[in-house]
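Asks: this is a predicted model, with the sequence first.
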Amino acid sequence: MAVTESQASPTEIREYTEGNCHVFAVALHRMTGWPIHLVLDDGDPYWVDPKDSSSWIASTVHAFCVDDQGQFWDVRGIRPRNDIFEEMTSWYEISEYSSRLLWSEDDLREFVGCWGEEGQEEIDRPMDSYDDEDVAVAQRVVERAFSGLLKIETVNSMNGPSL
């Protein structure tokens, strides 16, 4: 696989590939405005509505950001789209591979935390909740891991980049 490796430490790579990949993707999204690409397993739903089996939430496998040239970025590095399927299926046994492109953090909300619509039961979702401090920590990792590769002048965790 043609991965341009990041400068992230082994500890950071573990942190952002074993449960918090979405926080890293959100940090990069806030810094660049790039969409978040979720790799999903539709064949192994994380949650199925006990009253309606056609209502379910897919298991999440990994989250990337996608730049304007179609390159996929995560804590390990940058790689072309063509490498994603092979890389993800080498990591995990995926029953039914799918993906979703998310243009905002609001779009990611479906997969994060434990919540339900008003008047409905809460649903535990496949990705852990995060806050602005978690994203700020990840943004510092992004800046160091991609030093020289990512051209962002100023990072504002609440409003995105100031270019």
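Replies: Done, it's in. Remember, predicted model here, so these are calculated numbers, not experimental data.

Asks: going by C-alpha atoms from here, please, whenever you check contacts or count neighbours.
Replies: Noted.

Asks: show me what the longest strand seen in the chain is packed against.
Replies: The strand that spans the most residues within the chain, counting by DSSP state E, is strand 59-66. Using 3 or more CA pairs under 8 Å, 6 or more residues apart in numbering; DSSP states H and E, the elements in contact with strand 59-66 are helix 21-32, strand 36-41, strand 71-74.

Asks: hold the first one in mind and look at this next one:
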Amino acid sequence: MNGLLVDDDVLYAQTLQRSLERRGVGLRIAHDGASALALARERRPDFVLLDLKLGRESGLALIEPLRALDASTRIVLMTGYASVATAVDAIKRGADDYLAKPVTADSLLRLLRGAAPETQAEPTMTPLARLEWEHIQQALQETGGNIAAAARLLGMHRRSLQRKLGKRPGPERRAPDTLGD
């Protein structure tokens, strides 16, 4: 199985690529719409993992051109900004699935292998620090990397933001087994 990941978050893309490759899935990465279409034309992917927000572009605009290249390609729109409106729009444009980030490699594989929807969700908790980190990264992206402007946007002092940027968030954690198996 070979796929294409279209995501402007370089760190997330590389991490997901490594996770899927360890599970035997080839994954090429594009960080914008033009390079995504070029890679898809070069070698048709079995599936496309498409981020909703690609810098100033929208992943929604890529669904139809990707579908036109190969109608059998499975297109999964992923977003950290999930809403009913974007889910409906994505499906209307031709996406096969819509997932809220963060999503694990195992959850993606189950989805791509056709697991029933009720078995896709895996009991994980995203640490608050990770959610805060992603929110900070979004603010930095919206302000062009300007820490002072991002701090104002987030309603915090610049030095506090700099301290938070010095820390890396932890991984997702599995929920404890409450059934006692």
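Replies: Sure thing, it's come through. The shown structure was predicted, so the numbers you read here are calculated from the model rather than taken from an experiment.

Asks: TM-score of the superposition?
Replies: Here the superposed chains carry a TM-score of 0.26, computed using TM-score structural alignment, normalised by the length of the first structure; 76 aligned residues with a CA RMSD of 5.5 Å.

Asks: quick one on the thing from earlier: just the buried residues of the longest strand of the first structure, please?
Replies: Neighbour counts over strand 59-66 of the first structure (16 or more other CA atoms under 10 Å) mark 59-66 as buried.

Asks: end to end on stretch 109-128 of the second structure, go ahead and measure it.
Replies: 25 Å (CA to CA, to the nearest Å).

Asks: how close does the residue nearest to I36 of the first structure when sequence neighbours are not counted get to R30 of the first structure?
Replies: Leaving aside its chain neighbours, I36 of the first structure sits nearest to C65 (4.5 Å; criterion: CA to CA, 6 or more residues apart in numbering). Going from C65 of the first structure to R30 of the first structure by CA to CA gives 10 Å.

Asks: my guess is L16 of the second structure meets A105, correct?
Replies: Yes. The criterion here is CA atoms under 8 Å, and L16 of the second structure meets it with A105 at 6.7 Å.

Asks: next secondary structure after the top helix by length along the first structure?
Replies: Longest helix in the first structure by number of residues, with DSSP state H as the criterion: helix 132-145. Sequence-wise, the next helix or strand downstream of helix 132-145 of the first structure (DSSP states H and E) is strand 154-156.

Asks: show me what that following strand is in contact with.
Replies: 30-31, 161-163 (CA atoms under 8 Å, 6 or more residues apart in numbering).

Asks: run the last query once more with 6 Å
Replies: 31, 161-162 (CA atoms under 6 Å, 6 or more residues apart in numbering).

Asks: helices along the second structure, start to end?
Replies: Per DSSP H, the second structure carries helices over the ranges 10-22, 33-42, 60-69, 84-93, 105-112, 117-120, 128-142, 147-154, 158-165.

Asks: tabulate those helices (JSON lines), appending mean neighbour count and distance to V76 of the second structure.
Replies: JSON lines is the format used below for those (neighbours: other CA atoms under 10 Å; distance: least, CA to CA, whole Å):
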{"stretch": "helix 10-22", "mean neighbour count": "15", "distance to V76 of the second structure": "14"}
{"stretch": "helix 33-42", "mean neighbour count": "15", "distance to V76 of the second structure": "14"}
{"stretch": "helix 60-69", "mean neighbour count": "17", "distance to V76 of the second structure": "9"}
{"stretch": "helix 84-93", "mean neighbour count": "14", "distance to V76 of the second structure": "9"}
{"stretch": "helix 105-112", "mean neighbour count": "16", "distance to V76 of the second structure": "9"}
{"stretch": "helix 117-120", "mean neighbour count": "10", "distance to V76 of the second structure": "14"}
{"stretch": "helix 128-142", "mean neighbour count": "16", "distance to V76 of the second structure": "21"}
{"stretch": "helix 147-154", "mean neighbour count": "17", "distance to V76 of the second structure": "30"}
{"stretch": "helix 158-165", "mean neighbour count": "13", "distance to V76 of the second structure": "30"}
